[in-house]
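Novice: when you get a sec, could you give me coordinates for this:
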Amino acid sequence: MPHEPQPQRPDELDAEAVRTWSSLALAALGRAREDIDAINVYPVADADTGTNLYLTAESADRGLAEAFPEVTDGTAGTSLAEAVRAWAHGALVGARGNSGTILAQLLRGVADVLGDEPAQRAEQAQQAGPGPGGLLARALTRAAEEAYAAVAHPVEGTMLTVAGAAARAGEAAGAAAGTAAEVARAAYDGARAALAETPGQLAALGRAGVVDAGGCGLVVVFGALWQALSGQEPAAEPVRAVPVPQSPDPCAQEEDGPAYEVIYLLEASEAAVGELRERLDGLGDSLVVVGGDGLWNVHVHVDDPGAAVEAGVVAGRPYRIRITHFGDERRRARGERAQRAVVAVVAGEGLAGLCGEAGATTVLVRPGEPPAVAELLDAVRRAHAREVVLLPGGAELRAAAAAAAEQARAEGVRVAVIPTRSAVQGLAALAVHDPEGSFDEDVVAMTAAAGATRYGELAVAERQSFTSAGICQAGDVLGLIDGDVAVIGSGLAETAEAVLDRMLGSGGELVTLVLGPDVPDAVAERLEAYVQQGHLAVDTVTYRGGRYSAPLLVGVE
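Specialist: Predicted coordinates for the structure are as follows:
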């Protein structure tokens, strides 16, 4: 049940004020979302800034709500520090896009000040100004500082500019002994004035005749802050410097630049993140890394999404990985849906890259962490097509895939789930995918290709156990064929050769090998030579699966 905003005293800055600010900001961004999407031209004209800000605010509000347990025993409620930290954490884990990631860092900056212990907050407030609004002014200043620091190459005329102007205006009001509400009003007015200037600061905005979309959303957030502390509702429309064209076409802008947006959460040390920033900065642009205390949200635009994810693997533990092709986003921005798309669930960054290059929207999973129905449904929505072919990649994911497909059908999307049980079957299905043919014929062809692909996998036994091939010991190499253990060996290459003999015994034209991250190239060379010597008419292709993929996957078509 949504939280009903409560009126605040103009000098009151407590947990309930933060909760009210969050609720009002979420509602206001919801109202403004489509308008903000329509003027989104920078850094990529993909018409999703309003949506990304809204979804980030929604995650933040959800995190904040979880910090407010129902109080039934008369104990004290949530403190200001607890509330603001939960709010910032919710934004961090749910940040979407460039704008949402920056908003998450702005809220973290606020939390770095308001989340201090009472004595420390009092000291900071005294330093910021003599009035009761001094603490809020200091929080807004810290927020702007941290947002600028999080962006690899800050650009003026963006939401960073708006955040900086709001902070300076708030500081001036705090220094003049203003109340928290007066500081909030000053920040809001400063943000509106700065937003009006953005078309003159950024050429892309000037050409399109619009203000910065991220800055526009930030004005909405500052307006919600002022309303939370004063009870006065801001004007319905943010200030614009020049009239917006009747039919703005943000996608008419140049489409140069990286092809993919990559976002993931990362568990890593601060030192490792410093090295990650340098590596990602060399791979692409629009790099924003926010967070701290071991948890980070990484956002970058690149041409090689696999390399961006691999950089995260080197730095720590990446998860909740989202890879979006800007061609799909630009099409969505024009109000167009692709006729057909493919969504593939894969384990391994290399496999995700392969599927992405083939045009699929990917869901990257870790062993033992299957995607939820909501994650699969989100991928179907991101594909933005009238028809979607879903490749679950494992028998254990079939139920979740079916549930996601059912929900997508209720939203008007035609979805077919092809029961792929291995990544190599998904690759085979993608190889025959024909987006220009009829949906039914395409599904039949992809299903037939997947079904005609026998799949094998090599794994290392963790303990002694009984298998369909006999008793294995811990450390033995297991060769599975179509899901059952067929060979027990002591070495990876030798066991793989035995698996290939059995799989090719009934014929085949193409062998696909997918190597895990720790398998040397020499193993692939040995297996390729082994196939060629024994089966002259069989071709072999080899890929790298990347981290989280099995030691070796084998497909025979």
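Novice: going forward, measure contacts and count neighbours with C-alpha atoms only.
Specialist: Will do.
Novice: show me what the lengthiest helix in the chain packs onto, helices and strands only.
Specialist: Taking residue count as the measure and DSSP state H as the definition, the longest helix of the chain comes out as helix 15-38. The contact analysis (3 or more C-alpha pairs under 8 Å, 6 or more residues apart in numbering; DSSP states H and E) places helix 15-38 against helix 49-66, helix 80-94, helix 213-230.
Novice: centre of the chain to the last one, how far?
Specialist: For helix 213-230, the distance from its own C-alpha centre to the chain's C-alpha centre is 24 Å (C-alpha atoms, centre = their mean, to the nearest Å).
Novice: which residues in the stretch 451-557 of the chain form strands?
Specialist: Along the stretch 451-557 of the chain, counting by DSSP state E, counting those that start in this stretch, strands occupy 454-460, 465-467, 470-472, 477-481, 484-489, 510-515, 539-544, 552-556.
Novice: wait, which of the ones you listed is closest to residue 15?
Specialist: With C-alpha to C-alpha, the closest approach to residue 15 among those belongs to strand 539-544: 49.8 Å.
Novice: buried residues in the closest one?
Specialist: Along strand 539-544, the positions that meet the burial threshold by neighbour count (16 or more other C-alpha atoms under 10 Å) are 540, 542, 544.
Novice: now flag whichever of these is closest to residue 85.
Specialist: residue 544 (40.4 Å).
Novice: mind listing what that closest one touches?
Specialist: Listed by C-alpha atoms under 8 Å, 6 or more residues apart in numbering, the contact set of residue 544 reads 350-351, 514-517.
Novice: let's compare: structure for the following, please.
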Amino acid sequence: MPQPPDDLDAVAVRTWCSLALEALGRERAEIDAINVYPVADGDTGTNLYLTVESAAAAVEAVFAAHETGATAPATADAVRAMAHGALIGARGNSGTILAQLLRGMAGVLADGGDAAHLRLALARAAAAARHAVAHPVDGTVLTVADAAAAAAQGDDPALGAVVNAAYEGARAALAKTPGQLAVLGRAGVVDAGGRGLVAVLGALVEAVTGRTPPRAPRTGPGAPPAPDGSAEELPAGGAAADCPDGEGGGPAFEVIYLLEARDEQVDRLRARLDALGDSLVVVGGDGLWHVHVHVDDAGAAVEAGVEAGRPHRIRITHFATESGHDLRSPAEPAQRAVVLVVPGDGLAGLCAQAGATAVIARPGEPPASGELVDAIRRAHAREVVLLPNDAALRHTAAAAAEQARTEGVRVALVPTRAAVQGIAALAVHEPDRGFDEDVVAMTAAAGATRYAELAVAEHQSWTMAGVCQAGDVLGLIDGDVAVIGSDVPATARTVLDRMLAAGGELVTLVLGEDVPDTLAEALEEHVRGGHLAVDTVVYRGGHQRAPLLIGVE
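Specialist: Purely as a prediction, here's the structure:
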């Protein structure tokens, strides 16, 4: 058996990430099933897996960029990539805390990977994670991280001894979590996030020593005694429906985004989000932050981020079926959900209020199939209707649907070409009717909606409507340039007249972030003046590429 290394180098970091991803892949479903705190939404294992997947991909990118041969990247490059990958890819409450743990470790391991540095790294990581959580709670992953750091302290110079001690300390602490947090005790489970951390630390043991450590405590009938001699006898997830978050209720939305902002702006953001909701975790630094919070007003949480800096990769998940948290067991998916791509955070909030899961497509940043698969998983339903809302995303969405089907989800892809078609489809969605009937109704509603958008020409170009110059306002109807104008209001009126000439009952206007409300008011008046039987609805799209989206049903 090879001698354990004395230093955690870049190759060992790479191996650690790979083994951690494998471990979480094996245990993901089990961890999802015991997820009862802070919200019983059954996705902790999945969130941790996706977070480590992003960290591992970032480390692989460092190795891929390094010249081949006998040398390897510097340890500092590998650990910083690991931390950065986890930060930008963090999912959920648990993934966000894990990202901070890895960031805390990276800040120390970049200077050295021996036993002394690892001890300090574990201590810094635990302290950083606890600081990142607005209201730390004992019996959670924070307690497990504290125990790992405490157990690792000592004088043994062997790196293997440090990782073994940290793992055993975390494992023992995990077994005690049901006695520290009432909701865990009632459900008869250990903390899901803590169990995920034990899996990650177990991968570190294997990467350093080559030995596969014993697994973390299991739950359910027949589980072996915990390290402290106690037995876990209650069925996994058995009391999830009694008290999903430990307090008998909670906010309706989970809001997550990356934020580019200065430290002092983030301090103010923490205070504002803390007043809006709970489960607040803000991690990161050096101008880039990952924000996670549970709130009732998703729009206000996003607006707080806009005031603090530049939020992007915004994800909003609706917890409730009617109001409050969904009281299903975390292992029991909903029957049906809708997942759709939207061009701005305003529409994401609208979709979340309708119970749908939204993926935001930023200008120049179309979602990859993996992001759509992640959204389907977050929707946590047996049946999913997927609305790409962009012709260019049809193949991406098809690949995501196929992947989700291999995981046992029934997915119907409705090939919507614009956000207004998606809104029309969502408006007629009825989860209580048959799946095929619902898909047919949503497809018909989308197909009956003509769509248009306004754009500003970036350079001179030939179009279907003639030659445009840089700065001209273009009116695109059903994807083709139909109108060339000099300003937004006049071009919008012309586009509306052309679309309504073929008839219509409802006009949908989606205004971009910088478009004044007066434009919507003027366009509503224009529609009323020339088309008496046509109604108009207006939505704020937030930060989207087009200043105005138009739909006519």
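Novice: TM-score of the superposition?
Specialist: Scored against TM-score structural alignment, normalised by the length of the second structure, the superposed chains reach a TM-score of 0.88; 536 aligned residues with a C-alpha RMSD of 2.8 Å.
Novice: about what we covered before: and the strands of the stretch 451-557 of the first structure: which comes nearest residue 45 of the first structure?
Specialist: Shortest separation from residue 45 of the first structure across those is recorded for strand 539-544, at 33.0 Å, computed as C-alpha to C-alpha.
Novice: residues in the second structure aligned with the closest one?
Specialist: Following TM-score structural alignment, the partner segment of strand 539-544 of the first structure in the second structure covers residues 535-540.
Novice: relative to the first structure, what is the average displacement of the matching stretch?
Specialist: In the superposition against the first structure, stretch 535-540 of the second structure averages 1.0 Å from its aligned positions (mean C-alpha distance after the TM-score superposition for the first structure).
Novice: tell me which residues touch residue 99 of the second structure, please.
Specialist: With contacts defined as C-alpha under 8 Å, 6+ apart, the neighbours of residue 99 of the second structure are 51, 83, 86-87, 90, 283.
Novice: quick check: which element contains the aligned residue in the first structure for it?
Specialist: If you follow residue 99 of the second structure across to the first structure using TM-score structural alignment, you land on residue 104. For residue 104 of the first structure, the host element (DSSP states H and E) is helix 97-114.
Novice: now the element after that helix, going C-ward?
Specialist: Moving toward the C-terminus from helix 97-114 of the first structure, the first helix or strand encountered (DSSP H and E) is helix 118-128.
Novice: just checking, what packs against that next one?
Specialist: Secondary-structure packing of helix 118-128 of the first structure (3+ C-alpha pairs under 8 Å, 6+ apart): helix 97-114, helix 134-150, helix 159-175.
Novice: in the second structure, what residue corresponds to residue 483 of the first structure?
Specialist: Under TM-score structural alignment, residue 483 of the first structure pairs with residue 479 in the second structure.
Novice: can I assume its match is in contact with residue 455?
Specialist: No: Residue 479 of the second structure sits out of contact with residue 455 when judged by C-alpha atoms under 8 Å, with a separation of 11.3 Å.
Novice: can you add distance to residue 470 of the first structure and give the buried residues of strand 539-544 of the first structure back as a markdown table?
Specialist: Converted to a markdown table, these look like this (distance: C-alpha to C-alpha, whole Å):
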| residue | distance to residue 470 of the first structure |
| --- | --- |
| 540 | 30 |
| 542 | 30 |
| 544 | 30 |
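Novice: and the helices in the stretch 351-500 of the first structure?
Specialist: Assignment of helices within the stretch 351-500 of the first structure using DSSP state H, counting those that start in this stretch yields the ranges 373-383, 398-410, 423-431, 439-451, 492-504.
Novice: of these, which is nearest residue 555 of the first structure?
Specialist: helix 423-431 (5.5 Å).
Novice: what range in the second structure matches that closest one?
Specialist: The counterpart of helix 423-431 of the first structure in the second structure, using TM-score structural alignment, spans residues 419-427.
Novice: mind listing what's buried along that stretch?
Specialist: Along stretch 419-427 of the second structure, the positions that meet the burial threshold by neighbour count (16+ other C-alpha under 10 Å) are 419-426.
Novice: over to stretch 44-52 of the second structure?
Specialist: Taking 16+ other C-alpha under 10 Å as the basis for neighbour counts, the residues of stretch 44-52 of the second structure that come out buried are 44-52.
Novice: that one maps to which residues in the first structure?
Specialist: Following TM-score structural alignment, the aligned partner range for stretch 44-52 of the second structure in the first structure is 49-57.
Novice: pretty sure residue 182 of the first structure sits against residue 133.
Specialist: Yes: using C-alpha under 8 Å, residue 182 of the first structure is in contact with residue 133, at 7.3 Å.
Novice: mind checking which of those two has more residues around it?
Specialist: Counted by other C-alpha atoms under 10 Å, residue 182 of the first structure and residue 133 do not tie: residue 133 has more neighbours, with 30 against 22.
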